[in-house]
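Chemist: Based on what follows, work out the 3D shape:
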Amino acid sequence: MTRERASIDKERKRTMVDKSTPTLKIERANVVEGEIVRFTSKGPPVADYTDKILIYDYHDHQLRNLIKEENFLKDDKNNYIKNSKDEFVAELDTSGLAAGNYRATYQLDAERDARESGDDNSVKFHVSSASVGSSDVTLHRTASYPTEDQALWTTIRNSTTAICFDRYRRFVDLVFHGHQVSLDPTRFSFNIYGPSSYPLLKWATQAFLTLQCGLRQLTKPTVAYNEFLDKERLLNLKEEARRMGRPLVGINELKGQLEQYIGNNGILPYLDRIISAMLAVGPDDKTNVEDESQVLFYHDVLKHRATQPSLIELIWSYWHEEGMMAQTMNAIALRFQNQRSGPNDPLAELEIDPLRPLNNMIWGFVQDKYNQLSVSRRAAEYDHQYGLRLVGRAVPELQSADSRSKFIEAFHNLLYRTSIFYREDADTTVIADAFPLLNALKDVHLLLAEGAHNQYGDLPWTARSEMLSQQWMLARPEMREFLRGRHMVPYQEDWMGAVDAMKKLQGWTDTTISHFHELAVDGERVLLSIRFGNWSDLNLSEDNARNWARYWKPEIQRYLYGYQAVTGVDLMNEVTDTREAEVRYLQPSALLQRRLLSQSRQPAALAATPRRQAIQAPAASGYAALPRPQQSSRVSRMRAIKYEQGE
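Modeler: A predicted model of the protein is given here:
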């Protein structure tokens, strides 16, 4: 009886397999060796059977290349991803396959021969050899092979988005409302009032940066933070697929690429090269080391610093400082201490009541002034890392020991080469050359590496922490009551209206803070991809540079436009004169000062323009009297207090 029941169950299972056998399709039947072949199927793999897609060559010999259940694309919740036709997608890497015809067959049950399946379960495709030295000109954009560093760029975008102001503001609000945020196991209600409110804000800011920024943001998300703020992942898979030029991309695929790129030791190739040269030993080679403590130092200290790099770039703080954000907070702190900035102080009516927490925050901000970074220290580090200088009364004349004087030229040359590549890449009748991009990326990478010493490890972190705290205070409702800005302007973040309103009151630059903010965010992402990329590797090809340009095209295009809106210099124009080259490589602070002077001259020029005189009434003799020549009157100049950059 038991044997008969087992036979019936086996036959029933076979019948179910035959009825539920999915239809197999292929997206592209002709591919080049090394490309990805995508198969689609109406039915997903069944866990009860050994499901796979078998690959046969033109001799009908089965190959070792199998597409198993794990080859089907999944999302971050381990669910199968479907395309627009409600079909499941599987991938096959054709690297190593010889040129010729192949056949793929879907098999659900290993006990049944796959070659006995129907035609609906088999598809044919052709693999062409990747020709060397010749390319066909078609009406399609030049194809590019996937590179291992693409997952690093995804991690950079994910990490920089995780430390944006909106998420930081929600984090701080949760801390002040007494919620538990993964650091303290007890539910302690923090008080936003009192003289200790600003030190608590500093602690919350540092905790936020510690939890959110870093290389592990993609592979090891902070569950405790997402538990209170949002359940969804920051990563947009559709956006990543569009940037990489793929129809679909899964979170498991991105994780696998990142783990393959950083290796088993979890260290970026660029940092691994530095540490290996420092110790003259590889991660797994201890034979050439005489002192055993040197190996322990490598595995304990340097490995921790190398596996957890802070993805923070100081150029974010530089552009916000040029946008007068720090100067806005300093002017408010000066008025808070009952000090005038001039005879006609525009902040004379600023009164912050003690009933709301902003009063205590500004008190703590003023008291903690000696523990904060001074503008001279930030200016010196801007010069050390990027060769960028601040201009203003509060900035003393720098006596820099080391300055990246070639960075502006190299970085702007890279942006110019990238704009040329975009124009050529958009033309489907030509093949865009990416080798000039690769050489320009190497130059910028080496310059950034030269400036990564001394204060590089701590000053960008501290500057980011202080400026985030200032943004939080500028976004408070108490601040918007006085510096409300223009209500109809669609600011990206709540603190921007206060900065633009302050610039209007003080007569500073009339360029909106939105352009400076875009330069800060986009410039940080682009420079992080150059700094931590292994661009000094001689084995890199133009595919790496081509993929880099295509992936970061939105950020680079926004940076080019923002730089033109702020300084008036178009980095995409071709340089035909030496004077144009001098303007392109001029300091941004000098260009901003030049625009500020031209802005201040416009009201004086309008006031000095003589008015057209009216013809007088005719005299008694009947003749029209000519107007008398009017004496030139001097235009009274109003004394104004200058708030220059860096003050």
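Chemist: switch to C-alpha atoms for all contacts and neighbour counts from now on
Modeler: OK.
Chemist: just checking, residue 570 touches residue 562?
Modeler: No. With contact defined as CA atoms under 8 Å, residue 570 does not reach residue 562; the gap is 9.6 Å.
Chemist: Could you also give me the structure for this next sequence, so I can compare it with the first?
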Amino acid sequence: MSTKIAPANPPAHPPINPSVNPPPRDSRPGSLQVSVHERASGAVVVNAAIALYRCAMVDCANFDPLRWDGRSDVLVDTRFTDARGYAVFAELAPGAYVAAYENFPVTPPQCAQVHAGCGALLCFELALEPGVTLSFETPDCKPSTCRTARVADRVRAKVSFFGDQDANTRANVQVLAAAPWLIERDDDYGFSYVVRRPGVHRFEAQMLLARRPDTALAGLIPLDAVGSVGGALRAMIALAADFDADERTPQLIGGNVGVSLSRTETEPTEDLPLWTLIRNSTEAMGFNNYLHFIDGLFCGDIGGVRGFEGERFVKKAEQFGSLNKRRALPFTDSEAYRVLKAATEAFVMVNCGVLSQPLAFNPAEDEAYLDRRDIPPGRDLETVLLNDYLENVDGSATLPYLAIIRRKLPDIPITIPRGQEPQADLCFGILQDKLANPCLLELIWSYWHEEGMLVQTMNAITQRFQNVRAPGLSDALANTEIDMLRPLNNLIWGYTQDEQHRLTVVRRNYEYDHHYGVRLDGKAVQNFRPADTRSRFLEAFHHLLRLCTSFYRQDDDTTVKADAFPVLNALKEVHLILSQGAHNQFGDLPSTARIEMLMQQWLLARPEFREFLPTRLMVAYPEPWMDRVDAMKKLQNWTDTSVVHFRSLGMFGEQVLLSVRYGAWSDIYEPTPAFNWARFWRPQIQGYIHAYRAATGVDLSIDAVDTVAESTIPSVLLRQRLSEQARSA
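Modeler: Predicted coordinates for the structure are as follows:
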């Protein structure tokens, strides 16, 4: 059905035509009534801004609307039209007045003569010609030839108006439909709705018209610039169209009829965009993407960069250019290492800010991921993030969790970076950049990579590079001969020289304990005396993982509605423990450790290492540095658990804990967000549980779990497995 339908207004306010429905007479002397309606249909325009000027001329006889600019006149007042489409200016002195309509479309002003004791009327007619076209589709997405819909059909409503194909017009006209109509993708004026019941249905929408600035004859403000300010800046025209829906005729089916059950339905929540950003940003900070960035920056190869990372490549290159001028090393012949260090810092700083532009959304991939998790995507994720999830704090959009922290410190001002060194802000107050765009990193990534022997592998190579023999009868790295003709030689020279400027294993170990209550085990970290430890984190986190496993069993059973309340309570507990450790070195040590370990991975991935580290070529490692670490473990008789599992623990653990730490879980009491959280992070949670069993031997997925082993720190479990490995050998 394709019919041009005149816009309809709410039942309480029928369309106004001054000749048919005269406005109520205002008996006050010297009044002016201004009406605004659409020319073709007579539909009233609500909330339209009318500016009234006292005209410098004696009367309106010589008034020319095309030449009027308002500069010689005095602004009397600005009023907005009511539900009947009228704006009333009362108690005006006798004289000539000019009324200017300040919304889209641009309409010439009008002049009116006000006499003492009398009222005047002006009428603005907008040439928009809005209409609604309805079309129907069958459940199998085929166009329907019927003029009425049937239950389960999809109805599409297309709003059209004069000039709707013009870019300027589209920028200043927005159409919002009432629930349950959803906007169609890639179309600002198309909406769809699936019919669920027979009877009369109604499409209702509002056409929003942008407003000009207060200065006369200035350009229009596009809707995307004022959309979040409020309705006071937008005029509205109501649209409506009705259609009938019939019951679908039942069809007899012969043969065998199969019946299947589907999983429990859920609804989208406002924190879905944050989890999507965390997942996309942490994956973008992975080694392979880092390798593409370094190759593209120094070798001109950007073939592996795509999506939002392609847009961020320029931003990271600019950040590198800025850091490269400020970073220096007091060593000779270490330029290659210094440049690598500055580039790595730029890579981490740009990618860790999940709220930095461009936002890390991949619409097609994100929607497919949610669909695989049986989570309805709802509206556009970026729109939900900017309009619904983020909170406005002192003029900056920030995460709800950080907004709660800001409300605890109302007496402390927000400091805005100034000067030529914006990062060197010494003024007292809360840093705006930290509040509006926090760097989302978890130190657990560094902890598991260190337990996987990444740092120890690099330390063994640098010791042998300096001609220091490792303890023991045999020299496992006897063939380490790195010639000076290739870049690796000078890179390791700079890396070795810079040892005094890197984090020590002792500092990292104390911070692991401060964040998560876990620590390393070995001679280098003896006499461990922490001042503040998260002794309950490991128990609470593993309890959360075990509850998630039980939730997944219920959720996979299509005859049971899974209970998410235990998951919600466990999330609150883990969130509380994590927030207690977010102090002191929390702001800088995780990013510094990430930068250093990424450089270690990049150095180990160099092709030169193939010559003295025997690796298994037929093993498909996800990242090229991993076979070097596993080869070093074999040479040094370290743990025989592959570094692949430790890398999975670090990667999955970081994603899960970031979603717990930066979610406002303390203020949530409904189970739906926890329900969606468990479904959204299912691959990461089950991947972490599997990798933890492979590394430590403790299975967190079984119900009858050993509570002692569950709360034992991983380094003790790893030492026990290493002892068992030595005894079996």
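Chemist: Which parts of structure 1 are strands?
Modeler: 24-26, 30-32, 36-41, 52-56, 62-68, 88-93, 100-107, 122-128 (DSSP state E).
Chemist: about what we covered before: neighbour count for residue 570 and residue 562 of structure 1, which is higher?
Modeler: residue 562 (22 against 16; other CA atoms under 10 Å).
Chemist: distance of residue 88 of structure 2 from residue 690 of structure 2?
Modeler: 71 Å (CA to CA, to the nearest Å).
Chemist: Please report the separation between the first and final residues of stretch 389-405 of structure 2.
Modeler: First residue to last in stretch 389-405 of structure 2 (CA to CA) measures 16 Å.
Chemist: now that stretch, how far from the centre of its chain.
Modeler: 14 Å (CA atoms, centre = their mean, to the nearest Å).
Chemist: Equivalent analysis for stretch 592-611 of structure 2, please.
Modeler: Worked out by CA atoms, centre = their mean, stretch 592-611 of structure 2 lies 30 Å from the chain centre.
Chemist: Nearest to residue 351 of structure 1, out of the strands of structure 1?
Modeler: In terms of CA to CA, the element of the strands of structure 1 nearest to residue 351 of structure 1 is strand 88-93, at 62.2 Å.
Chemist: what angle do that closest one and strand 36-41 make?
Modeler: For strand 88-93 of structure 1 against strand 36-41, the angle by axes from the mean of the first three to the mean of the last three CA atoms, to 10 degrees is 150 degrees.
Chemist: so what's whatever residue of structure 1 lines up with residue 335 of structure 2 closest to, chain neighbours aside?
Modeler: Alignment note (TM-score structural alignment): residue 335 of structure 2 maps to residue 196 of structure 1. The shortest distance from residue 196 of structure 1 to any non-neighbouring residue, by CA to CA, 6 or more residues apart in numbering, is to residue 364 (7.1 Å).
Chemist: gap between the one you found and residue 473 of structure 1?
Modeler: 12 Å.
Chemist: Same check on residue 146 of structure 1?
Modeler: 44 Å.
Chemist: of the two, who's got more company?
Modeler: residue 473 (22 against 16).
Chemist: Just list the residues touching the spatially closest residue to the more buried one that is not a sequence neighbour, thanks.
Modeler: What sits nearest to residue 473 of structure 1 in space, not counting adjacent residues and going by CA to CA, 6+ apart, is residue 358, at 6.9 Å. Residue 358 of structure 1 makes contact with 352, 473, 476, 478-479, according to CA atoms under 8 Å, 6 or more residues apart in numbering.
Chemist: Mind telling me what element residue 33 of structure 2 is part of?
Modeler: Using DSSP states H and E, residue 33 of structure 2 maps to strand 31-38.
Chemist: Would you tell me what the next helix or strand after that strand is?
Modeler: Next along from strand 31-38 of structure 2, by DSSP H and E: strand 49-54.
Chemist: Quick one: list the elements packing against that following strand.
Modeler: Helices and strands touching strand 49-54 of structure 2, as assessed by 3 or more CA pairs under 8 Å, 6 or more residues apart in numbering; DSSP states H and E, comprise strand 74-80, strand 95-101.
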